[in-house]
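1. Sequence first, predicted coordinates after that:
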Amino acid sequence: MTFLGITLDTLTMTLCLPDDKLQDLLQTLPTWLHRHSCTKRELLSLIGTLSFACKCIPAGRIFLRRMIDLSTTVRKLRDTINLSDAFRLDAKWWCDFLPTWNGTASFLDTKWTPSRDLDLYTDASGTVGSGGYHAGHWFTVAWPDSLQASIEWKEMYPILVTCSIWGHRWHGRRVLFHCDNQTVVHIWKKGTTRCPDIMQLVRSIFYVAAKGNFHVMIAHVSGIDNSIADALSRLQIEVPSIGARSGCRPHTCTNATMSIPLATQQLTELATAYIHNSVAGNTRRTYQVGQKCYLDFCSSHGLATLPVTSRTAILFVTNLANRGLAYRTIKVYLAGVMHHHIERGYADDVTTHALLQRTLQGIRRSIGEVRRPRLPITIDLLRRLKECLRQRADMCSNDKLMVWASFTLAFYGFLRVSEFTARSPTEFDVNATLLARDIVLTDVIEIRIKSSKTDPYVRGHTIHIAPTGTSVYAVRAYGKYTGNRGYMCPEEPAFQFVDGTWLTRQRLNLCLRELLTQAGISDAKMYVTHSFRSGAATTAAEAGLADWLIKTLGRWRSDAYQIYIKTPRETLDVVPKAVATRQQFDIGLSSRWTMPTL
């Protein structure tokens, strides 16, 4: 059967490039190696023919990248393009590969096969060597003293050796390699790097993959999870009479004893979990953004990623400042980079370097620290939101009651949004999300917060909310919501829409903005989900509650709560007169409003 010009054989599960297309490529490609220029039309025609061949040779797509980039240097089809050395390298790959290929390829698996399913691991040591392991077979390579190569090159070398030795076993597979170097993963996903030596390895791996009719992808795995290959890379093996070795020639063997006993492997896996849990999930995700920026920066400037030196860190933060990032963002990104540095086993913390500290201080003084203004949600505003919510015709009664219950609990409980919302509409963290069983409703509400920003060691905290007897009544609001909903699974999030999805930060923020706009609040964008917590602190201060009590209610460990308290305009208007007349300063707030019982 022929489909889109490709011959498909469903009995042998193969696809074949038409013979006339293959012969045309074999005849025309060598002539391109000797050409110095061409028109854009001619180059696009060649790219189109090779793209067609890539339907049978997926690994060949990377060797079109520089051809495509070259075709974009001019606009008109008749314009002349000077062929670059990079173009000739791509063309030469095709010239080397096509004569060895019979034009037929097997269907590749629809899913990627993780290297663990193949019992396949690779790793490299910066100073000792590299190694790989596959289904009881392994190899080691000892680095010669004369070798001058980056750690990224050394990490990618055993992948090439692995493909060369065992690639014939993976015919038709999509093999997902695991590597403990994020830079290697980044280079592979981009398909290019400024380092010619690493690029040569990338091209070689794709050549072997194309000949073996398999496809390769590289994903990151923590170094401590890669214990077998890590031991091989450090030559921690027991081999009877290996003999002297020199150069980068791999030594392979099937009968050898690894120097990592089973108990050590189990301890290694446990240590991995502990290291992973040393940082909160949200913090780790934020760090990953900074790490990606760092990898992009190092790749584009030809800098080694690890170990992180003071010079690299200074250039990195300078680049971020030049791009217009806020000072606080720069600090977070730098913390993410250093987290990656430490996880990779490097002990030196360059953030304490005097020159880096001065650079950060200079950035802070130059660009300042701009804080986006955020307004608090007060009792009066909550009453207006309640009325607007009641008028919403596009929401069912369950969703209205659920949203109002979340508003009141967030306010009276001084809750952070991450403490009562789910991670996504369909996923939640049982150890962090507020579940139905975490809220006990009697004549009061008892909320059990399992973990929070200020409770990283999961000691937990119980919040007590008593009745108020006013229209903003958390106990009654949550009681109406649960009564309307009926049965609630105790192991699921407490706040659930009628369509079965969970309440998330994004959904809550969207609903809040819509209600504020409906209420005619002109600066609705200055209110966020955190405005409930800051509004509770502001209202408590207006009611004259003691500082220690506000800190207790909000579970603040320092005086940071004071930044959330917004001083009313009428309070500021009293100050000049009180100072001028030396009268006792009395803002008179308690006579106008009393904080409800919490």
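-> Structure's in. What do you need?

2. Please count neighbours and contacts with C-alpha atoms only from this point.
-> Fine.

3. Contacts only, for residue 496.
-> 399, 402, 502-503 (CA atoms under 8 Å, 6 or more residues apart in numbering).

4. Let's see if you can find the most crowded of the residues you listed.
-> The most crowded member of the contacts of residue 496, judged by other CA atoms under 10 Å, is residue 503 (25 neighbours).

5. I figured that residue hits residue 509, correct?
-> No: counting by CA atoms under 8 Å, residue 509 is not a contact partner of residue 503; they are 10.2 Å apart.

6. and the nearest residue to residue 420 once chain neighbours are set aside, how far is that from residue 403?
-> Closest residue to residue 420 apart from its sequence neighbours, by CA to CA, 6 or more residues apart in numbering: residue 434 at 4.7 Å. According to CA to CA, to the nearest Å, residue 434 stands 15 Å off from residue 403.

7. Put this next to the previous one:
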Amino acid sequence: MWLEFLEHFNGTSFFINEKHLSSDSLCLYTDASGSKGFGAIYKRDWFFGAFPESWHKANITFLELYPIVIAVILWGHLWKNHTLVFNTDNEALVSVISKQTSKENNVMFLIRKLVLCCLKQNIIFLARHIRSKDDSLADALSRFQIDRFKELAPHCKQTPTTLDPSLQPEIFCKGLKSVNASLAPSTVETYKRGWKHFDTFCCSYLGEAMSLPVSVSILALLVAYLHQKRMSAKSILTYLSSISYVHKLSNMTDPTNHFLISTLIRGAQRLAPSYDLRLPITVCLLDKLISALSYTCESYYYKTLLSAMFLFAFNAFSRCSEITFSKPSTEQFIFQFADISFHDETTNDTSVTVTYRFFKHNYGKPHNLTFSHGHTKVSVIQALKNYIAIRICRACPLFFPTFRRTCSKENV
């Protein structure tokens, strides 16, 4: 953003007019309706439009900010060298505009657009909360109540200002989709947990809501707080990466790279070292697990199910989330019955092909993996055939118990 501004900045700047121009004095009103659209009025000019269906469940702060940004792009040259006070009926947006920052990627995308436009016009902006009933004109436009709007504002022009195609929601925010898609769903969930911990820390120990940028001193206290909650150094680093990501995306200095923070992490690692006590699954250990199923399973179905699951996971290099249900965000990764196929030479099946349709870095392109009998005492192909032979339903996940839709990670 700053590089783009400086590229066209000639080094000349005028003094800001001491008089604050509020939305009332400007006759500027903006509003958004989550399931419909947006609208804005400036004196006699006005515009409105519909949000694409994919935006209907978007953060309302993001939707309310959009018409403000478009208004500044259209009419900002008329407010040059002034301080603007935007009126909005969204309290969260007042905070975002005042601080010029947010942890939400889509909101920050618009904030950067707003700041850049105001820098070019030498505009300082603030925000003030108003009651919804005081924003009736823009509210009518955002709900496509054009006749009602014209009754309330007979002084306005009869036809709206036509928005350039580049200012339409989907085109204007075309880069936003790429930013949101850059993170895997599991990473997004992890980052949300990290921010939730940070928010709890700020409210409980600092007595205030979190804000950006995060200072090194506050981040150091956060590390101490997480360590006191007996989190491993690895978990603390994972949560700090969510804070780092938002700062980088907002073009702010990343506080997680500070020497003090890295020193605290090393100290946490030495004070509470963590070791992975899990044994790697070898062929010998897998044979023992399969053999033990005869003594630990309550039915033939479960013995056959778990035998096929263990051997399949070993030979297909599958993750737990691909054969069992652990949380809604990973349910799409679970293998379906249609994802496996047998290949035979004459009458004996010699190999199995597994289609990975959803995984962290597939970008929508399926990947096939083929394996044969393997080196275990029990053939994986035979184990799968035995399991499939007693399956009742074949239009569902590959592995499932008789009384559930999918196998849960805990029960396996």
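-> Nice, thanks for sending it over. Owing to the predicted nature of the structure, the values given are computational and were not obtained by experimental measurement.

8. where does the TM-score land?
-> Overlay of the two chains. TM-score (TM-score structural alignment, normalised by the length of the second structure): 0.59; 314 aligned residues with a CA RMSD of 4.9 Å.

9. element containing the spatially most central residue of the second structure?
-> Residue closest to the mean C-alpha point of the second structure, counted by CA atoms, centre = their mean, is residue 188 at 4.6 Å. Assessed by DSSP states H and E, residue 188 of the second structure sits inside helix 185-201.

10. Give me the mean distance between that helix and the first structure.
-> Mean deviation of helix 185-201 of the second structure from its aligned counterpart in the first structure after superposition (mean CA distance after the TM-score superposition for the first structure): 1.3 Å.

11. Give me the range in the first structure that that helix lines up against.
-> Mapping helix 185-201 of the second structure onto the first structure (TM-score structural alignment) gives residues 281-297.

12. So which bits of that stretch are buried?
-> 284, 286-288, 290-297 (16 or more other CA atoms under 10 Å).

13. How much space separates the residue nearest to residue 165 of the second structure when sequence neighbours are not counted from residue 304 of the second structure?
-> Distances taken as CA to CA, 6+ apart place residue 171 nearest to residue 165 of the second structure, at 7.3 Å, with adjacent residues excluded. Using CA to CA, one gets 53 Å for the distance from residue 171 of the second structure to residue 304 of the second structure.

14. With neighbour numbers in mind, choose between these two.
-> Between residue 171 of the second structure and residue 304, counting by other CA under 10 Å, residue 304 is the more crowded of the two (21 against 11).

15. Alignment lookup: the more buried one to the first structure.
-> By TM-score structural alignment, residue 304 of the second structure lines up with residue 401 in the first structure.

16. Quick check: chain neighbours aside, which residue is closest to its match?
-> Closest to residue 401 of the first structure by CA to CA, 6+ apart is residue 481, at 5.0 Å.

17. Can you find the partner of the one you found in the second structure?
-> So, by TM-score structural alignment, residue 481 of the first structure is matched to residue 387.

18. Tell me which residues of the helix or strand where that match lies come out buried.
-> Per DSSP H and E: residue 387 of the second structure is located in helix 380-389. For helix 380-389 of the second structure, the neighbour count (16+ other CA under 10 Å) marks 380-381, 383-388 as buried.

19. Which of the residues you listed sits closest to residue 47 of the second structure?
-> For those, the closest approach to residue 47 of the second structure (CA to CA) belongs to residue 388, at 60.8 Å.

20. Including distance to residue 97 of the first structure, could the buried residues of stretch 281-297 of the first structure go into JSON lines?
-> Output for these, formatted as JSON lines (distance: CA to CA, whole Å):
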{"residue": "284", "distance to residue 97 of the first structure": "43"}
{"residue": "286", "distance to residue 97 of the first structure": "43"}
{"residue": "287", "distance to residue 97 of the first structure": "42"}
{"residue": "288", "distance to residue 97 of the first structure": "38"}
{"residue": "290", "distance to residue 97 of the first structure": "39"}
{"residue": "291", "distance to residue 97 of the first structure": "37"}
{"residue": "292", "distance to residue 97 of the first structure": "34"}
{"residue": "293", "distance to residue 97 of the first structure": "36"}
{"residue": "294", "distance to residue 97 of the first structure": "36"}
{"residue": "295", "distance to residue 97 of the first structure": "32"}
{"residue": "296", "distance to residue 97 of the first structure": "31"}
{"residue": "297", "distance to residue 97 of the first structure": "34"}
